[in-house]
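**Q** Whatever this is, show me its structure:
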Amino acid sequence: MTQRPTLALTMGDPVGIGPEITVRTLLENTEALSARGVVVGDPVTVRRALAVCGLDAEVRVLNSWDLPDAREGVVDCLDIAVLGETELPWGTVDRRAGQAAVRAIEVATRAALDRHVAGIVTGPINKEAIWAAGSEHLGHTEMLGALTGAKDQSTMFVVRGKKIFFATRHLSLREALNRVSVPQQTESIDAALTALRVFGHDHPRLAVAAINPHGGENGAFGDEEIVHLEPAVRAARDRGVNVVGPVPADSVFHQLLADDRYDGVLSQYHDQGHIAAKTFDFNGTISVTVGLPILRTSVDHGTAFDIAGQGVADPETMRSAFRHGAEFAPFADRIRAAYPAG
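**A** Alright, predicted model coming up:
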């Protein structure tokens, strides 16, 4: 039997839904798990999550990555020793919760860099809480970049095997449009093609989404396609790569997700790609950070403080992130080679 890869799971904010969806992922439908999961966090948080979910399991506390054999009905937890036995109120912004979330990310990332684990799977964090704990990062992606020395990390959505990339992300729509240029499009195309190759597409097919309605209608509805997108696509094709576009955004995601014309689409701004993926399969859409020297998959939803601690959170996105972590684990060496640590 082929040995299963080991993945480190961070629960995100310990008073959000992350702990619940983490324990459900590891304990429900265990026969389908294609990787071994080790939780990185405080054991008190794992025990509380088990209790609110009504799950009966042993929490085995670990203090190193010298792992014992996996056992059915046991959740292994690498203790980060932040909260001790303190039980924080569910669903509230708390500096101590932010501190625990940040520490878990740091420990899991170090484990991946040191090859103790094949990759990390991250639960949702609360930005206010990590900022209250002293973090200066906007979120996971920026934090992981700093921890690994990566300078050009970006997001790749995965939905039913297809990939969506983003030329811009956390910007206003106006600012995103201001960033559009031939060099920016060329860099984004190259980054998307590299990621597709790293994650198993040896001969990638990429489509570039248009910005304006109907792709601009030859300049009638905007000229970004003519001035910036078309030259970048043409230059890429001249290098012999399989890139098409700009394709109107009301068609390109259907062609990706339903018609199987492409392996990936380069979305021009945050919501253009997010809306398409999450409408098609909200719970099945997960995030992979590309550009890091480690594998990182993640849920793409928040902490849901309003339902935290009730045991009702849907774990499907965390399960999908875990499954994709297992699926992508064989690419760990490719990831290191393509995106060396800084």
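
**Q** from here on, contacts and neighbour counts on C-alpha atoms
**A** Noted.

**Q** From the chain's centroid, how far away is the helix or strand Gln99 falls within?
**A** With elements delineated by DSSP states H and E, Gln99 resides in helix 95-113, which encompasses its position. Using C-alpha atoms, centre = their mean, to the nearest Å, the mean C-alpha position of helix 95-113 is found 16 Å from that of the whole chain.

**Q** Give me the helices and strands touching it, please.
**A** Applying 3 or more C-alpha pairs under 8 Å, 6 or more residues apart in numbering; DSSP states H and E, we find helix 95-113 packed against strand 6-10, strand 36-41, strand 119-122, helix 127-132, helix 140-148.

**Q** buried ones in the first one?
**A** Taking 16 or more other C-alpha atoms under 10 Å as the neighbour-count basis, strand 6-10 is seen to contain the buried residues 6-10.

**Q** quick one, that strand and strand 36-41 angle?
**A** Computed with axes from the mean of the first three to the mean of the last three C-alpha atoms, to 10 degrees, the direction of strand 6-10 lies at 30 degrees from that of strand 36-41.

**Q** Please work out the angle formed by the directions of strand 6-10 and helix 95-113.
**A** Using the same axes, to 10 degrees, strand 6-10 lies at 160 degrees relative to helix 95-113.

**Q** Next, the structure of the following sequence, for comparison with the previous one:
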Amino acid sequence: MAGAAMIGITMGDPAGVGPEVTLKAVDAMSPEDQAQTRIFGCRATLEAAQKAVGTSVDLDAVLIDIPVEGAPLPFGVEDPRAGDAAFRFVEAAVRAAEANEIGCIVTAPLNKATLNAAGHHYDGHTGMLAHLTGQPKAWMILASDKLKVIHVSTHVSLKDAIDRATPEQILKTIRIGNDHLKRIGYDKPRIAVAGINPHCGEGGLFGTEDDVQVVPAVKAAQEEGIDAHGPISADTLFHRAYNGAFDLIVAQYHDQGHIPVKLVAFDTGVNVTLGLPIDRTSVDHGTAFDIAGKGIANHENMVHAIAYARKLAAGR
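**A** Take a look at the predicted model:
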């Protein structure tokens, strides 16, 4: 492999749309970009997907073949064998990234139910990647042209998310987001921190979490020289950021950040994992079992995830 310039795409759940969007995206690449791409997946599954989508990707040139028991598995059907395969694709890509054989991982979607049914107990890619790289935590940023959001917490209950939004954790999230934006070319990122409660608690009428948990984190970030603002009520913040007032929003929990980004950039938003010793981007959609195997899955999101990955790989 060609090292840092190479990107590795993990095929995702073999029964989902991951194989299809991967093949469509690779098929649309220039020969030069294809030469800097590897797919971590299953040959039998990809051959079946090629028939569905009508692509002609040279698998001999791009594939790191990781066999799957019973492949090709039926498309659109939950199967623990598919969950185990999705884990093994990611694990192989992580090891390749750690060995500097690839510069960034791009992940196609997996299914959390089949992943856990196979004995891999993670809440998704982010937690899995943190564990595989020996890190206590990773962060998720959803990035689009006009709206970028990093999350203090993601796949936990709303009650747990509020408890996890400690001043220390919010400050870490601000730092991680600030460092990432600087890496991709922002000189002094303008970072807005969303409030937890409606209207940031309205002076204590709707809760004191914003005063007790968010305000100290923002002040600490400012003291470090970070251009941080907040807490700002979430009902106006995303509109302001979308129109250019801020470069990044720190969202306190999953839906607070995901809903706005998916509203304005459903097909173009990219999921980026931060806080790890390796780089990873991902599509921001699921396995879509209802259309898997039909050859109609839209690969636009995968194209954007790959483009972001190449930007990160080039800057390593």
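
**Q** before we move on, back to that, mean deviation, the helix holding Gln99 of the first structure versus the second structure?
**A** Aligned to the second structure and superposed, helix 95-113 of the first structure gives a mean residue distance of 1.3 Å (mean C-alpha distance after the TM-score superposition for the first structure).

**Q** how about that helix, aligned to which bit of the second structure?
**A** Counterpart in the second structure of helix 95-113 of the first structure, with TM-score structural alignment as the criterion, is residues 80-98.

**Q** same thing with stretch 301-308 of the first structure?
**A** When stretch 301-308 of the first structure is aligned against the second structure using TM-score structural alignment, it corresponds to residues 285-292.

**Q** List the buried residues in that stretch.
**A** Residues of stretch 285-292 of the second structure classed as buried by neighbour count (16+ other C-alpha under 10 Å): 285-289, 292.

**Q** Ok, stretch 112-131 of the second structure next?
**A** Neighbour counts over stretch 112-131 of the second structure (16+ other C-alpha under 10 Å) mark 112-118, 120, 122-130 as buried.

**Q** what residues does the helix holding Gln99 of the first structure touch?
**A** When contacts are defined by C-alpha atoms under 8 Å, 6 or more residues apart in numbering, helix 95-113 of the first structure is touched by residues 8-15, 40-42, 65, 80, 82-83, 88, 117-120, 122, 125-126, 128-133, 135, 144, 147-148, 293-295.

**Q** Between helix 140-148 and that helix, find me the angle.
**A** Computed by the same axes, to 10 degrees, the angle between helix 95-113 of the first structure and helix 140-148 is 60 degrees.

**Q** Switch the buried residues of strand 6-10 of the first structure over to CSV; also include distance to Asp263 of the first structure.
**A** What follows is the buried residues of strand 6-10 of the first structure, written out as CSV (distance: C-alpha to C-alpha, whole Å):
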residue, distance to Asp263 of the first structure
Thr6, 27
Leu7, 26
Ala8, 28
Leu9, 28
Thr10, 29
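
**Q** so which two of the residues you listed are the farthest from each other?
**A** Set against one another by C-alpha to C-alpha, the buried residues of strand 6-10 of the first structure have their most distant pair in Thr6 and Thr10, with a gap of 13.2 Å.

**Q** In the stretch 201-316 of the second structure, mark out all the helices, start to finish.
**A** In order along the chain, the stretch 201-316 of the second structure carries the following helices (DSSP state H, counting those that start in this stretch): 209, 215-223, 234-242, 254-265, 300-314.
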